[in-house]
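Asks: Got a predicted structure plus its sequence, pasted below:
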Amino acid sequence: MRKLYFFLFLISFAIILTVYNYYTPYSTTPISDSPESSYQFKIILIPLDSRPACTTFVAELAKIADINVVLPPKEIMDNYKTTADKHALRQWLYKESKDANAAIISIDMLVHGGLLASRQSVGTQSDIDTVIHLLTSIHQERPQLPIYAFSIIPRLLIADNTLTIQHQKNMMDYSVLKDQIYTFENPVDIKKLEELEQQIPAEIINNYTMLYQQNMLQNMELIKLVDKNVITNLVIGQDDGQPFGLPNIIKQRLYHYISLSDKLPDKVVLTRGTDEVALTILGKIAAHLKHYQPKIFVTYSDENAPYTVMPYMPHSVATTVNEKIKLVDGVQVNTAEQANFILFIHVGTQKNQNSVLPSAVTKIQTLLNQGYQVALVDLSQDFTSQETVFPLLLRNNIELTKLIAYAGWNTTSNSIGTAITQATVFTATLPDKKTDPAIFNLYKTNLEFLTARFLDDWYYLKEVQPALNKILKFVNIDPYHLGSYYEQTDAVVRRIMQYKSRQLLYSKAFKNPLTVTTQQGAVSLAVTSLDIQTHLPWERTFEIYLRPSLTLSLVGSDQQH
């Protein structure tokens, strides 16, 4: 009976969350939809896995730059713990590469069948050899095709299964101690490690260390392909980590190997992050196509933010910023006046939420009022809504649609990489738009991605998902394994997010007009309708698929454009 009432409780839960004041809009005239862009550039994408962050995000951002991203058919992709059809994916890549203008390729998808599979090293040396041969063959047949490949160093935490779950904590300590001993050779740490090795089955330790050894060999083979000009650019990302651990040893060895060559440092980039890597590669390609190098002024909500080491990150926020700017071939400048856009980074913590948040709102409002293009990264150390700046922007009616980018999802690297990429793609494309319909369409496309970030990164991840997970756990349903409760939970999530989209649409912060420069001069635009498609892509609540469709209208005009 307890679980029967659970779904009624969930539906009512949609109504009890925070509600902001609705705003009655002014007189508006809808802008006619422009025809679909005639894409002149095709990118084929082998994603890291089938999650929206690795697929939809890339394709939707590409539309802003008039780039068509082509994804593999859904039936050969992975689905949570079901690995992708690697053989079919390799065939698809070979076929689609014949008329593509560029390729973004996840090596882990082709070798292992997805990110989760790569954490258990499902692929073999034979798989690696096959992929190396495939990339070489594609290059030989189409040497003019730029191949942007990326590979991921596995996360610090051992993959969870029935054999390893009880040893995860000890294995994490083992990994950290191995790196600390490698760095400092402290006798106390050596003794701790010896004690740990007695508590963990040897098979688990061997499998864990072999995972990184195989990954090291895979990355070395890929670097050789860069040296042979088979791969145009290679990004090696590091999955969730800490300041110490076996992944950091692999990273340092790769740094050393790359530094021995004169040309490799310009073609091989090591970065912290995973899910956003394909997206940032897209930003690099878009900037290159537009002959554009973004000039970025970085500012923070408080003086401690750049030096903060956030969860799942091996280093400071500022270091991550530097890496992500490098990934899109951007350059940091010293003043806002020199910049194409401002990257404003808020780092929320329990200690600073009362002192920093009000001033952060004032700073953001000032920058927007002064006409600067602002990309906002909204981080929370504890992944809570109370530490983020977004709800204060809503309550203070700050013009949300003036932002050119927003991100606050999952890890620091995820968010920073996404915001920089969206801002880069938008500012690179804007000068190309010469007609009013083209300008309006660009703003509409960018606003749809921006709206998706508001609804996903804040409304869902900070407000809906935490409450939803508590309810699921209360009735003994695992949010990471919904099983037979997937369809019912998915239906409830859809209903809640529809409600949240109405809540955003009718907030004054979202309805406030946006001033856009056109051939006829400055005009004011406002969002007057918002529809969303949304669902849980996997049988868990960790992420959602969310695609907005909005209507832009001219404010105070009786002429239709």
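Replies: Cool, got the structure.
Asks: use CA for all of it now, contacts and neighbours both
Replies: Will do.
Asks: element containing residue 538?
Replies: Counting by DSSP states H and E, no helix or strand carries residue 538.
Asks: Now do the helices in the stretch 451-561 of the chain.
Replies: Here the stretch 451-561 of the chain has its helices, by DSSP state H, counting those that start in this stretch, at 465-474, 486-505, 508-511.
Asks: The stretch 151-300 of the chain: strands as residue ranges?
Replies: Under the criterion DSSP state E, counting those that start in this stretch, the stretch 151-300 of the chain contains strands at 233-238, 268-272, 295-300.
Asks: quick one, which of those strands is nearest to residue 55?
Replies: Nearest to residue 55 among the strands of the stretch 151-300 of the chain is strand 233-238 (17.0 Å), distances taken as CA to CA.
Asks: That closest one versus strand 268-272: what angle between them?
Replies: Interaxial angle, strand 233-238 versus strand 268-272 (axes from the mean of the first three to the mean of the last three CA atoms, to 10 degrees): 20 degrees.
Asks: I'd like to know which elements strand 233-238 is packed against.
Replies: Packing partners of strand 233-238 (3 or more CA pairs under 8 Å, 6 or more residues apart in numbering; DSSP states H and E): strand 147-153, helix 202-227, strand 268-272.
Asks: Second structure follows, compare the two:
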Amino acid sequence: MKVGLLPLDERPVNTRYPAMIAAIAGVELVLPPDDLLSHFREPARCDDLASWLHAIAPALDALIVDVEMLAFGGLIASRISDDPPGMALSRLDMLRAIKNELPDLPILAFNVITRISNADDSTEEPHYWATYGTRLYRLSQLLDRAVQGEPLTDEIAALRAEIPPEALRDMLRRRLRNHMVNLASLHLLDAGAIDLLVLSSDDTSPFGLGSREKRWLASWADLLALGRHHPTIDGQEQGARAAGILLMYPGADEVGCALLARIINQHVGRAPRIAPIYAIPGGEEIVAPYEDGPVRLTVERQIHAIGGTVATADAAPDLWLAVNTPSPRRTEWDETFAAEEREERYNHLDALVDRVSELQESGQQVIVADVAYPNGADPVLMELLIEKVDLARLAGFGAWNTAGNTIGTALAQGCAALLATTPAQRIAHLRFLLHRFVEDWGYQHVVRRAARVMLERTAGTREPDDTMLGAICRWIETHLNARIGALPGFAGRWRITPGSTRLPWCRLFEVDFALEMV
């Protein structure tokens, strides 16, 4: 099976992860050449990408397309570029052309409802975000709450007075343009030019302009009778019409992996039954940071996205999903509350890990999704997993970024793992499993924190500049190898491929590396 993927951007989460999951399932994944893709704030070569899609499509069994990459040149380009609406919309015509020429080729598309970052930081945003980001976020929240009936006129007027009119108008104009692209994507789905559309919400919340736009898009989907996802008893989606499937839920960087898993499941004629287990009683009702609904709903949405069904323990599930539920603190893990958190959660996590071990012993396939904290693993859970669980026998693991990112990627790996029958596929599974442990726990929880402390002490900065990149990458690689040494089943057998460690966007937030067997 050969699948084409036009990714959200060039970061490893959107390129390396899908490729590694494809290798587990024995699928050939075709990605664009690197020089055509975006590079941080530099947009991709949209016209050349459209030509690439047209050229490879006849050789594919399925195609996954990120609309941002095709229309704007990538995720960040969709936030900062000045391309007018007409130009962005015209680039989507390539999807119509491909479908006209290859009507039987499944085309799955996804697009992100533009976020409003709650930070005075313009790294991934227009330049004025460095000064007015938190105020723009607050105004977004107030405007949506006012529309829903709250008396906030004076508060909104006072906040508007603090933001330059040109900055506010630019933000709103960009959102209007991007909303037009989302509407055009709905039109593609209704016209049958694409077979499935995911409209995900990046860094979302219950209120805000993004949530307001999501309601508008949902209303158009209802008017068009697109049917949004309605699973039947056997897991097959049905809607009011057969033109295509629309999925709407929080997420972004995991969508490429989830849709790849969906295609793989459809190719083998399987809708995997997945039974969730939640660590903390009642914790499944907590809303994780950057999301708009309880984590139980996140789990259900991601299971539907990969083409699976939610199962119960007595339904002979194909996969178990053990979820470390969100901490009520709704923030990244911090050593200042480590002792208190340990006391609050230890017994529940211990019981969850015992259950994982029992399921493994009975021959069941288990995925662990750690969404206690954003941007890194729960150290207490990792301590217990290392002590009690055969890590190399897990069907998947995730603990990175948002709850949706973690759950969607871990589920995608689990689905691929069900198809890993050859030695090469099993090695590919172990490689991605170790990659998750090394990155989500070793890097995000341990090494990244240590790197920032080291940089502050030696250079007085929290991020490396160009003169430090080589040295800091070598330092990170050494410390990541030390983390592998702490993982039973992997220690002494695997290592970071020498010289492969890099910082894709020249910052510590994300890392890239390759793994090889010793």
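Replies: Happy to help now that I have it. For clarity, every value in this text was computed on a predicted model and none was experimentally measured.
Asks: Got a TM-score for the pair?
Replies: A TM-score of 0.88 describes the superposed chains when it is computed by TM-score structural alignment, normalised by the length of the second structure; 481 aligned residues with a CA RMSD of 2.1 Å.
Asks: returning to that earlier point: quick check: which of the helices of the stretch 451-561 of the first structure is nearest to residue 406 of the first structure?
Replies: Across the helices of the stretch 451-561 of the first structure, residue 406 of the first structure has its closest neighbour in helix 508-511 (13.4 Å, CA to CA).
Asks: Report the secondary structure state of the residue mapped onto residue 344 of the first structure from the second structure.
Replies: Counting by TM-score structural alignment, residue 344 of the first structure lines up with residue 322 in the second structure. Using DSSP: H, G, I helix; E, B strand; the rest coil, the three-state assignment for residue 322 of the second structure comes out as strand.
Asks: just the one 4 residues further on next, same as before
Replies: Classification of residue 326 of the second structure by three-state DSSP places it in coil.
Asks: what's near enough to touch it?
Replies: Residue 326 of the second structure sits next to 283, 284, 286, 287, 288, 295, 371, 372, 373 when contact means CA atoms under 8 Å, 6 or more residues apart in numbering.
Asks: Spatially, which two of those residues are the most separated?
Replies: Using CA to CA, the contacts of residue 326 of the second structure span at most 13.8 Å, a distance reached by 284 and 373.
Asks: rewinding a little: mind checking which of the helices of the stretch 451-561 of the first structure is nearest residue 409 of the first structure?
Replies: Nearest of those (CA to CA): helix 465-474, 12.2 Å.
Asks: by contact count, what packs against that closest one?
Replies: Here helix 465-474 of the first structure touches helix 2-16, going by 3+ CA pairs under 8 Å, 6+ apart.
Asks: and the helix it packs on, how far out from the chain's middle?
Replies: Here the centre of helix 2-16 of the first structure is set off from its chain's centre by 31 Å, with CA atoms, centre = their mean, to the nearest Å.
Asks: now do stretch 72-80 of the first structure
Replies: Averaged C-alpha coordinates place stretch 72-80 of the first structure at 19 Å from its chain's average position (CA atoms, centre = their mean).
Asks: Read off where that stretch ends up in the second structure.
Replies: Counting by TM-score structural alignment, stretch 72-80 of the first structure falls onto residues 32-40 of the second structure.
Asks: Quick one: end-to-end length of the matching stretch, please.
Replies: This stretch, stretch 32-40 of the second structure, spans 16 Å end to end (CA to CA, to the nearest Å).
Asks: buried set for that stretch?
Replies: Judged by neighbour count using 16 or more other CA atoms under 10 Å, the buried positions of stretch 32-40 of the second structure are 32, 36, 37, 38, 39, 40.
Asks: Strands along the stretch 351-500 of the first structure, start to end?
Replies: Remark: strands assigned in the stretch 351-500 of the first structure by DSSP E, counting those that start in this stretch are 374-380, 405-407.
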